[in-house]
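Q: sequence and predicted structure are below.
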Amino acid sequence: MENLNINDTSSGGRNHADSASLSPDEKLELCLIGTMLTDKSVRFKAMQECFASLWRPSQQVEIAAIAGNRFLFQFFHWWDMERIFQAGPWTFDNHMLVLKKLAIGDEPLAVKLDEVEMWV
């Protein structure tokens, strides 16, 4: 967990040594956008700690609350992002986390988050 870097805001506390080598497009391709399927507000700090202990990325991940129950998950290695995305679905506090990969040109607040792929 020593390489884990989780911040409350999208701009604070970035590790510039790791992210400086990535172009803006590369950073975007390493992002997941997500929301919790609940009308209640999410305990953000508790959610960060929960996913940090579950995910344990090899590089780092920054989680930012961007609006309501919508969150941006910035990874710094494609392997970490893909592993987390494929290993879902994830839940926190009995609420499903809907995740989607961001693509170049996607507006994080406009991305439709209404389906989750799962095995039954």
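A: In hand now; what should we look at? Residues are numbered from 1 along each chain as shown.

Q: switch to C-alpha atoms for all contacts and neighbour counts from now on
A: Will do.

Q: what are the buried residues along stretch 77-84?
A: Of the residues in stretch 77-84, 77, 80-81, 84 count as buried by neighbour count, 16 or more other Cα atoms under 10 Å.

Q: and Ala87, how far is that from Cys31?
A: Distance, Ala87 to Cys31, using Cα to Cα, to the nearest Å: 16 Å.

Q: tell me the first helix or strand C-terminal of the helix of greatest length in the chain.
A: As assigned by DSSP state H, the longest helix anywhere in the chain is helix 44-55. Next in sequence after helix 44-55, counting helices and strands by DSSP states H and E, comes strand 61-67.

Q: one more structure, for comparison:
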Amino acid sequence: MAPTKDPAGGFGDEREADPHAIPGEEAPSGAPSGSCPPVEDLLGRLNLEEEEDAGFVWEDEVKEPDVKAKWLAIAKVHTNRGFSPSALFADMRSAWNPAQEVTWRKLEDNLFTIQFACLGDWNKATKQGPWVFRNQAVMIEEYDGFSNPKSVVLDKIMVWA
């Protein structure tokens, strides 16, 4: 086969080399040239002895890592009157102007958990208050996501004087 000039300016062989090909082996018949052999064929060629197989971790044995709750807060609206949670969410979204998604979960009538997607949004909501909703205080505290939400004390609001 004669070398030809490729578009990049170099000289190469007319046929293209398969970067995934196993050296010294031909592509299976019926498989297009330059394609990888199916996984089943590769696993069929794998010859593990019993003592080797004991240390091999199969995919279904792998445990998913525990997801740690990050950037959580707990919030309480200091009111006994009823209100629309979606109105609260919209007002706080407007006040905080978060860079990423904020997920609210209702625990009770006026108690919520808030999951922030980034640290900057969490810092703003938890440290740059005070926040109000319909002239009522919205108290926000850091929350670990595991402890009882009712054990978090929400009885103060910080203000600049």
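A: Received, thanks. Computed from a prediction, not measured in an experiment: that's the story for all the values here.

Q: before we move on, back to that, against structure 2, where does the longest helix of structure 1 fall?
A: On the basis of TM-score structural alignment, helix 44-55 of structure 1 is assigned to residues 85-96 in structure 2.

Q: ok, and what's touching the matching stretch?
A: When contacts are defined by Cα atoms under 8 Å, 6 or more residues apart in numbering, stretch 85-96 of structure 2 is touched by residues 104, 121, 124-125, 131, 133.

Q: now, the most widely separated pair of those residues?
A: Of all pairs drawn from these, the greatest distance, 18.4 Å, lies between Asp121 and Phe133 (Cα to Cα).

Q: average offset between the match of helix 44-55 of structure 1 and structure 1?
A: Relative to the matching residues in structure 1, stretch 85-96 of structure 2 has an average distance of 1.2 Å after the fit, by mean Cα distance after the TM-score superposition for structure 1.

Q: closest one of the contacts of stretch 85-96 of structure 2 to Pro149 of structure 2?
A: Distances from Pro149 of structure 2 to those, taken by Cα to Cα, are shortest for Trp104, at 14.0 Å.

Q: pretty sure that closest one sits against Ile114.
A: Yes - under the criterion of Cα atoms under 8 Å, Trp104 of structure 2 makes contact with Ile114 at 4.6 Å.

Q: looking at those two, which one has more neighbours?
A: Ile114 (22 against 18; other Cα atoms under 10 Å).

Q: map the more buried one onto structure 1.
A: Alignment note: Ile114 of structure 2 maps to Phe73 in structure 1; criterion TM-score structural alignment.
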